[in-house]
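Asks: Could you work out the structure for the sequence below:
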Amino acid sequence: MSVLARRAGAELVGTAFLVIAIVGSGIMASRLSPDDVGLQLLQNSVATGAALVALIVALQPVSASFNPVVTLVERALGMIDTRTSAALIGAQFLGGLVGALAANLMFGLDAVTFSTRERAGAGLWLGEVIATIGLLLVIFGTVRSGRTDRVAFAVGGYITAAYWFTSSTSFANPAVTIARTITDTFAGISPSSAPAFILAQLAGGAAGYALVRFLYPALAASTAAAAVAADRKVLS
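Replies: All right, here's what the predicted structure looks like:
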């Protein structure tokens, strides 16, 4: 099997399990704590952060972005080529949809029910911009400082916190955003709200990329070398 196929497979599986964690823990939280939204968010955020740590640790030797914005920044930094980035992004979107379907079915819901939960407004969109910038700084700052083995814990911790300090509860991921439109549960977002969220995430991605290049001017060379090393690791 080719390296690209293995990478795409890892992104599909990882994104699917991430969405299962987000949607499934949201459903469970709503059922266990129906009258306490704050407790629901706590349960949802802890489960999501913990799942992220586990998934990144497990899949990082192959591919563990699970996020089209992260993959686009990797392409902009020269870590991967256009063909690879397109394959990984496609796998992320597909994996997200599979994850949402699986979570719905696990809890006895219809496989697809479009969310009726409106999430709109300048404050929420700004929250998505900030959440995405922060995510990129955490990921690429950790890599640039030579602590790639700690990315999983940095990302898991950041997302858990960002659920609470951003107005939008930190989607920060277009593939996850699309997936969450097909579940009318605690974690859902209405299809009409999703485009603005994705635009905000892309804007945050552009700003985060610029900030990463400013703070870590030697990042492109070092991360490209790390990507080559990762390729060799996958092949072994």
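
Asks: going forward, measure contacts and count neighbours with C-alpha atoms only.
Replies: OK.

Asks: The protein: helices as residue ranges?
Replies: Listed in chain order, the helices of the chain (DSSP state H) span 3-32, 37-59, 68-76, 82-106, 122-144, 151-165, 174-179, 194-215, 219-235.

Asks: residue farthest from the centroid of the protein?
Replies: Most distant from the centre of the chain: Asp35, at 28.3 Å, with distances by C-alpha atoms, centre = their mean.

Asks: out of the helices of the chain, deepest packed?
Replies: When these are scored by mean count of other C-alpha atoms under 10 Å, the highest mean neighbour count falls to helix 174-179 (a mean of 26).

Asks: Determine how far that helix lies from the middle of the whole chain.
Replies: 8 Å (C-alpha atoms, centre = their mean, to the nearest Å).

Asks: elements contacting it?
Replies: For helix 174-179, the packing partners by 3 or more C-alpha pairs under 8 Å, 6 or more residues apart in numbering; DSSP states H and E come out as helix 3-32, helix 68-76, helix 82-106, helix 194-215.

Asks: what does it contact?
Replies: Helix 174-179 is contacted from outside by 15, 19, 67-69, 92-93, 96-97, 99-100, 171, 189, 191, 194, 197-198, 201, using C-alpha atoms under 8 Å, 6 or more residues apart in numbering.

Asks: For the comparison step, fold the sequence that follows:
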Amino acid sequence: MTVFDLPRRFAAEFLGTGLLVATVVGSGIMAETLTHDTALALLGNTLATGAMLVVLITILGPISGAHFNPAVSLVVCLNRMLPARDLPAYLVAQLLGGVAGTLAGWLLRPEIIRQTQPRKVQS
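Replies: Sure thing, here's the model as predicted:
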């Protein structure tokens, strides 16, 4: 098994987390936009997320382990399958990838951002 250098693993975790989060957010937004059937929206979101996970794990798994989640990286580190010195890089890559993925998902429907802004309501 090839061991890749830390910058390459950082890039794989950033890209994988970003694409996964963009898929979850984007497919959720599109599902809610295209149908009012909650079960159908959930099915569409689940299928898109599952398909993306298969692709990401297949492509990026050999490079970084395909954690894509800080909790997974922490557990892998605690089990001594990831060096502790590499954990901060994994966590930063995943957090930055998550933020980038969220923004990318929102770009599918920019008007969704305006809907999430607080507004005055009467009680």
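
Asks: re earlier: can I get the helices of structure 1 in CSV including distance to Val112 of structure 1?
Replies: Shown next, in CSV, are those (distance: least, C-alpha to C-alpha, whole Å):
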stretch, distance to Val112 of structure 1
helix 3-32, 13
helix 37-59, 21
helix 68-76, 23
helix 82-106, 6
helix 122-144, 25
helix 151-165, 25
helix 174-179, 10
helix 194-215, 16
helix 219-235, 35
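
Asks: Which one of these lies nearest to Thr116 of structure 1?
Replies: Shortest separation from Thr116 of structure 1 across the helices of structure 1 is recorded for helix 194-215, at 11.5 Å, computed as C-alpha to C-alpha.

Asks: Show me how far that closest one is from its chain's centre.
Replies: The chain centroid and the centroid of helix 194-215 of structure 1 are separated by 13 Å under C-alpha atoms, centre = their mean.

Asks: what's it aligned against in structure 2?
Replies: Aligned using TM-score structural alignment, helix 194-215 of structure 1 spans no residues in structure 2.

Asks: Residues contacting that helix, please?
Replies: Residues contacting helix 194-215 of structure 1 (C-alpha under 8 Å, 6+ apart): 69-70, 73, 120, 125-126, 128-134, 136-137, 140-141, 172-174, 177-178, 181, 219.

Asks: any idea how far the equivalent of Ser27 of structure 2 over in structure 1 lies from Ala100 of structure 1?
Replies: Mapped onto structure 1 by TM-score structural alignment, Ser27 of structure 2 lines up with Ser25. For Ser25 of structure 1, the distance to Ala100 of structure 1 equals 12 Å [C-alpha to C-alpha, to the nearest Å].

Asks: what about the residue nearest to Arg144 of structure 1 when sequence neighbours are not counted, distance to Val73 of structure 1?
Replies: Leaving aside its sequence neighbours, Arg144 of structure 1 sits nearest to Leu219 (C-alpha to C-alpha, 6 or more residues apart in numbering; 6.1 Å). Distance, Leu219 of structure 1 to Val73 of structure 1, using C-alpha to C-alpha: 12 Å.

Asks: Next: Leu52 of structure 1.
Replies: From Leu52 of structure 1 to Val73 of structure 1 the distance is 19 Å (C-alpha to C-alpha).

Asks: ok, now which ones touch the corresponding residue of structure 1 for Asn79 of structure 2?
Replies: In structure 1, the residue paired with Asn79 of structure 2 according to TM-score structural alignment is Leu77. The contact partners of Leu77 of structure 1, by C-alpha under 8 Å, 6+ apart, come to 219-220, 223-224.

Asks: Tell me the one of these nearest Phe107 of structure 1?
Replies: Nearest member of those to Phe107 of structure 1, counting by C-alpha to C-alpha, is Thr223, at 40.9 Å.
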